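A.B. asks: Turn this into a model:
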Amino acid sequence: MSTITAAEPAEDAAHGVSLYRAIWRWHFFAGLLVIPFMLNLAITGSLYLFKDEINSTFFGYRYIVQPTGKTLPAARIAEIAASAVPGSTATSYKDPVLPERSAIVTVSGDAGSTLVFVNPYDGKVLGVVGSIDEFNYVVKRIHSLAYFGNTANRLIEIAGGFAMVLVVTGIYLWWPRRQTGGIVSVRGTPGRRVFWRDLHAVTGAFAGVLIFFLAITGMPWSGYWGANANAWLTEHGLGYPVQLWDDVPKSRKITEDILPKSGWIVEKAPVPLSDIAAAQSARPIGLDKAVEIAKRLGMAPGFDVAIPSDETGVYTASLYPEDLSDERTIHIDQYSGKPLIDIAFNQYPLLGRAIEWGINIHQGQEWGRFNQLLMLATCLAIVLSCVTAVVMWWKRRPAGRLGVPPMPPQRSVYYGLWVITGIFAIAFPMSGLAIVVMIAFDQLVVRFVPLLKRVLA
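C.D. replies: Next comes the predicted model:
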């Protein structure tokens, strides 16, 4: 028969306090490091959610046209676009998604890649803008920090992993522990710290699942995790169906090399080669015929067509729409017009479809206006969480010190947390490595350097 001593409840209480403080300390450090990145993601993400509305409102002069009869052939539109940028060659053509939309041609030359907007009815050039200077492209690149180079892009990948940590640790800290406020209600007034603490906790608790969703569905675009995840899925038969390429000659190019936009699952898929033997005797079918074939095969309006750059290239029609059931990529032999590869969304493996679905929701496209507003609300919740975190910290920090939550009394709690960190690091290496460095600095440096210990107290 066992005997329960009075020391056991006390030890349990001490362990609970230690765990709470350890997680609070993690939450504080993670938040301190990623607040600027989270604000950037939320603000630029909010803009990108409404890219179509922004295009129609601020750049309508190049996106909106008045339908006036029959449209010009695609090849003629491509010629007009190339002549608008001397020394350039058309590399892709975007079929108008609606009768009142312009055709968009990408041309390439010594000056780089350029977007030319053409009225498909009268051939008037409506606008010319560098591909990397187009507003929504710039917003998206700032969103991922790829605009500032690979190193900055890795930082945003780390921030995405930290966001997931913040959600999980934040829900643990919010979890009711006999308190009467700060669960679904906000106590006090803006002049008191408890008001900002409760506002921060309640916002995070109710928006946490959506914030976590945004963080994990944003990972496919990250430079390290995204590329490796795509390769792993393909290698294990969970990405694009590689068997479709078994009997087709392949080039060294991949789909994202030739198209302005494609589905994430197929962006690393190889581009086939046209019949090389036919290149000696046959003539290319031309852009008009390629567009006609894509439409005849059921490609929904708004698709892009990559134009072959040499005699072995293919025409590639691709659509990455709001309605994922219409997502499709068709590679067409430039001589015979034969579809070499025809892959649609319903052919992706289950996990591949799930990732594409998550990406589509992330971008506010899956359920129309409701999806946009839901993701906008999540972005605003992120901004509010960042602001309340800063105000809450400012009100509680001691003079001359950073105000880091205290070390846990029992260091043994870190053993279990190290295991959790290790598992997270396997799933998300960049973020996991950053967390390991953060904890090592906290445990091995701060503890033994009096100046740091005092400043971070």
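A.B. asks: all contacts plus neighbour counts: C-alpha atoms, from now on.
C.D. replies: Fine.
A.B. asks: which stretch of helix or strand covers the residue nearest to residue 20 when sequence neighbours are not counted?
C.D. replies: Nearest non-adjacent residue to residue 20, counting by C-alpha to C-alpha, 6 or more residues apart in numbering: residue 173, 7.2 Å away. Using DSSP states H and E, residue 173 sits within helix 150-174.
A.B. asks: Quick check: buried residues in that helix?
C.D. replies: 153-171, 173-174 (16 or more other C-alpha atoms under 10 Å).
A.B. asks: Give me the distance between the residue nearest to residue 20 and residue 199.
C.D. replies: Distance of residue 173 to residue 199, given as C-alpha to C-alpha, to the nearest Å: 13 Å.
A.B. asks: which parts of the helix or strand residue 293 falls within are buried?
C.D. replies: Assigned by DSSP H and E, residue 293 belongs to helix 287-296. Neighbour-count burial for helix 287-296, counted by 16+ other C-alpha under 10 Å, picks out 287, 289, 290, 291, 293, 294.
A.B. asks: need the contact list for the spatially most central residue of the chain.
C.D. replies: For the chain, residue 218 is the residue whose C-alpha lies nearest the centre (C-alpha atoms, centre = their mean; 3.4 Å). Counting by C-alpha atoms under 8 Å, 6 or more residues apart in numbering, residue 218 touches 160, 359, 362.
A.B. asks: on that earlier part again, touching the helix holding residue 293 from outside, list them.
C.D. replies: 73, 74, 75, 305, 307, 315, 317, 330, 332, 334, 337.
A.B. asks: just to revisit the earlier point, tell me the one of the contacts of residue 218 nearest residue 83?
C.D. replies: For these, the closest approach to residue 83 (C-alpha to C-alpha) belongs to residue 359, at 36.6 Å.
A.B. asks: Residue 32 versus that closest one, what's the distance?
C.D. replies: 27 Å.
A.B. asks: do the same with residue 118
C.D. replies: Counting by C-alpha to C-alpha - residue 118 and residue 32 are separated by 48 Å.
A.B. asks: of these two, who's got more company?
C.D. replies: With neighbours defined as other C-alpha atoms under 10 Å, residue 118 and residue 32 compare such that residue 118 has more, 26 against 15.
A.B. asks: which SSE is the nearest residue to residue 106 once chain neighbours are set aside in?
C.D. replies: Closest residue in space to residue 106, ignoring its immediate chain neighbours: residue 115 at 4.7 Å, by C-alpha to C-alpha, 6+ apart. Using DSSP H and E, the element containing residue 115 is strand 112-118.
A.B. asks: Can you tell me what sits against the helix or strand following that strand?
C.D. replies: Sequence-wise, the next helix or strand downstream of strand 112-118 (DSSP H and E) is strand 125-130. Applying C-alpha under 8 Å, 6+ apart, the contact partners of strand 125-130 are 61-62, 80-81, 84, 112-119.
A.B. asks: can you rerun that using 10 Å?
C.D. replies: Residues outside strand 125-130 that contact it (C-alpha atoms under 10 Å, 6 or more residues apart in numbering) are 59-65, 77, 80-81, 84-85, 102-108, 111-119, 134-135.
A.B. asks: Could I have the buried ones of those as PyMOL selection syntax?
C.D. replies: With 16+ other C-alpha under 10 Å as the criterion, this PyMOL line picks the buried residues out of those:
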select buried, resi 60+62+63+64+65+77+80+81+84+85+102+103+104+105+106+107+108+113+114+115+116+117+118+119+135
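A.B. asks: Let's compare: structure for the following, please.
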Amino acid sequence: MPTEAQTPTVPTPTEQAPARSLLPLLRRLHFYAGILVGPFLLVAALTGLLYVFAPHLEQAIYDHELRVPAAQDSVPLAEQVAAAEAALPEGTLVSVRPAPSPTDTTQVILDEPGLAESYHRTVFVNPHDGEVRGVLETYGSSQALPVRAWLDQLHRSLHLGDVGRIYSELAASWLWVVVLGGLVLWWGKRRRRRVRPDRTAKGRARTLSWHGATGTWVALVLLFLSATGLTWSQYAGENVSALREALSWETPSISASAGEHAQHQGSAGHTGHAGHTGQQAGSGTGIGPDGALAAARTVGLDDPVEITVPANDGEVYVVTQTQRHWPTKQDSAAIDPATGQVLEVLRFDDYPLAAKLARWGIDGHMGLLFGLPNQLVLATVCLAVVALVIWGYRMWWQRRPTQAGFGKPFPRGAWRSTPPWLLVVLVLAAAAVGWFLPLLGISLLGFLVLDALLGLRRQRAG
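C.D. replies: Presented below is the predicted three-dimensional model:
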């Protein structure tokens, strides 16, 4: 009979290593998140895949509006704007994008009654002879043409408005949780192969091998897409904006007010010129868009640019570079509409680092930053997400009992093996994350309530 000193001791749940005791809890969370959020991730991946190549699609569909035969001569911007205003007399001029090359059209952007927020009517003008090539509805700062705008709204909200945006916010809110949880589970066990699928495995082990290895390869891009996607979301996006404002991470911009520039100019300012503003750019008064463009060229603002015209008295021309692929060109300048004097220049190089990262992050998410390589990476990751979701559901099916039925979840009661102090930390962290990402918090609470109800039902049935 062994003595007390010789009697082997079995660690109680609270004596287990904290990291090890978390694994069962994390496994159950990953299971439920994958099952319940999987459909949202699948839809986001498929609609994102459609959007990735939308710029190429619109170039082909709208070739007549976007392209013209090259020629040596061109007519003044003011005449091009006048032709656009004649083609759309009910519109109000907002800005002009001069043709960046001899084979491009000039885009004259106008507001029109009845258009939804962020939508405009754009007239495409041949810069060589002033011919109007067409009029299209455009969307956002990237001037998305109808097909890309439609795919954008499909990915963003399934064309269901604010209600539809809940789907994409849920996907972005849970994506990083699922990815990080999956990485911990996959790399937390000793496996012969972590970054390559085990082709010798069978059944569920083979599916798990493909799921884990593929998830490892695309994890960084998925975390990037989750973070940048949340900046556009309806509820979490407001918190992201508030955080950026509190930390002074906002993107700087040039004011369109002549008065503000005059204050900076002091006695040398041009407040007396405020009465000359508010003229339509195509009317031939003031410097017009041609003078604004010429002034911007003197401070190094090369193509492509957008010239925002003064909408009211006391405002100035604002000329902004619009190149969003690498290297990014986002310099801008304020131009006095009466004299053509450059009142202020804002360089992208002078942006705070956080503002630059935000710009690059958004453009990378949209597939614009590095052009075709960027798009190919996004397309590959979208297809990987589709495969990951399918493999996840397949593993659920492969866990089903031998009789007919759905797959089993991982065992209940995992929280009992977690040290109390660690549970407190987890609850506080979940509350903080849930406050910052409201849809994540609400859905997580819903998971917990559902899990508790199912457990009570099973106890009563037993």
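A.B. asks: so whatever helix or strand comes next after the helix holding residue 293 of structure 1 aligns onto which residues of structure 2?
C.D. replies: Moving toward the C-terminus from helix 287-296 of structure 1, the next helix or strand (DSSP H and E) is strand 304-306. Aligned by TM-score structural alignment, strand 304-306 of structure 1 falls on residues 306-308 of structure 2.
A.B. asks: if we can go back for a sec, what lines up against the residue nearest to residue 20 of structure 1 once you look at structure 2?
C.D. replies: Using TM-score structural alignment, residue 173 of structure 1 lines up with residue 185 in structure 2.
A.B. asks: check contacts around its match.
C.D. replies: Counted by C-alpha under 10 Å, 6+ apart, residue 185 of structure 2 has contacts 23, 24, 26, 27, 30, 179, 212.
A.B. asks: Map residue 76 of structure 2 across to structure 1 for me.
C.D. replies: Here residue 76 of structure 2 is matched to residue 73 in structure 1, going by TM-score structural alignment.
A.B. asks: Kindly provide the distance from its match to residue 121 of structure 1.
C.D. replies: In terms of C-alpha to C-alpha, residue 73 of structure 1 sits 9 Å off from residue 121 of structure 1.
A.B. asks: Over to residue 395 of structure 1?
C.D. replies: From residue 395 of structure 1 across to residue 121 of structure 1, the span is 62 Å (C-alpha to C-alpha).
A.B. asks: Compare those two and say which is more crowded by neighbours.
C.D. replies: Higher neighbour count among residue 395 of structure 1 and residue 121: residue 121, with 20 against 14, using other C-alpha under 10 Å.
A.B. asks: Quick check: closest non-adjacent residue to whichever residue in structure 2 pairs up with that one.
C.D. replies: In structure 2, the residue paired with residue 121 of structure 1 according to TM-score structural alignment is residue 128. Closest residue to residue 128 of structure 2 apart from its sequence neighbours, by C-alpha to C-alpha, 6+ apart: residue 74 at 3.8 Å.
A.B. asks: Can you show me the helices along structure 2?
C.D. replies: Secondary structure of structure 2 (DSSP state H): helices at 18-52, 54-61, 63-66, 77-87, 146-157, 161-187, 203-231, 236-246, 258-265, 288-298, 353-365, 372-398, 420-436, 438-461.
A.B. asks: okay if I get the ones you listed as TSV plus distance to residue 346 of structure 2?
C.D. replies: TSV is the format used below for the helices of structure 2 (distance: least, C-alpha to C-alpha, whole Å):
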stretch	distance to residue 346 of structure 2
helix 18-52	31
helix 54-61	28
helix 63-66	29
helix 77-87	24
helix 146-157	29
helix 161-187	33
helix 203-231	24
helix 236-246	19
helix 258-265	13
helix 288-298	12
helix 353-365	13
helix 372-398	28
helix 420-436	32
helix 438-461	36
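A.B. asks: Show the contacting residues for the residue mapped onto residue 222 of structure 1 from structure 2.
C.D. replies: In structure 2, the residue equivalent to residue 222 of structure 1 is residue 233, according to TM-score structural alignment. Neighbouring residues of residue 233 of structure 2 by C-alpha under 10 Å, 6+ apart: 156, 162, 165-170, 172-173, 239-240, 437.
A.B. asks: Residue 242 of structure 2 too?
C.D. replies: Residues counted as contacts of residue 242 of structure 2 (C-alpha under 10 Å, 6+ apart) are 236, 248, 249, 250.
A.B. asks: Roughly how far does it sit from residue 235 of structure 2?
C.D. replies: 11 Å.
A.B. asks: and the gap between residue 340 of structure 1 and residue 294 of structure 1?
C.D. replies: Per C-alpha to C-alpha, residue 340 of structure 1 is found 12 Å from residue 294 of structure 1.
A.B. asks: Ok, residue 313 of structure 1 next?
C.D. replies: 17 Å.
A.B. asks: Likewise for residue 423 of structure 1?
C.D. replies: According to C-alpha to C-alpha, residue 423 of structure 1 and residue 294 of structure 1 sit 46 Å apart.
A.B. asks: now swap in residue 350 of structure 1 and tell me
C.D. replies: 26 Å.
A.B. asks: same check, this time on residue 358 of structure 1
C.D. replies: To residue 294 of structure 1, residue 358 of structure 1 is 27 Å away according to C-alpha to C-alpha.
A.B. asks: how deep is residue 201 of structure 1 tucked in, by neighbour count?
C.D. replies: Residue neighbour count, defined by other C-alpha under 10 Å, stands at 26 for residue 201 of structure 1.
A.B. asks: Let me fix that, I meant to ask about residue 104 of structure 2.
C.D. replies: Neighbour number of residue 104 of structure 2 under other C-alpha under 10 Å is 20.
A.B. asks: which residue sits closest to the aligned residue in structure 1 for it, ignoring its sequence neighbours?
C.D. replies: Under the alignment (TM-score structural alignment), residue 104 of structure 2 maps onto residue 101 of structure 1. Nearest-residue entry for residue 101 of structure 1: residue 64, 4.9 Å, with adjacent residues in sequence omitted and distances by C-alpha to C-alpha, 6+ apart.
A.B. asks: any idea what the one you found aligns with in structure 2?
C.D. replies: Under the alignment by TM-score structural alignment, residue 64 of structure 1 pairs with residue 67 in structure 2.
A.B. asks: Same question for residue 317 of structure 1.
C.D. replies: Matched across to structure 2, residue 317 of structure 1 falls on residue 319, judged by TM-score structural alignment.
A.B. asks: For its match, which non-adjacent residue is spatially closest?
C.D. replies: That would be residue 307: by C-alpha to C-alpha, 6+ apart, it lies 4.5 Å from residue 319 of structure 2.
A.B. asks: burial of residue 355 of structure 2, as a residue count?
C.D. replies: 18.
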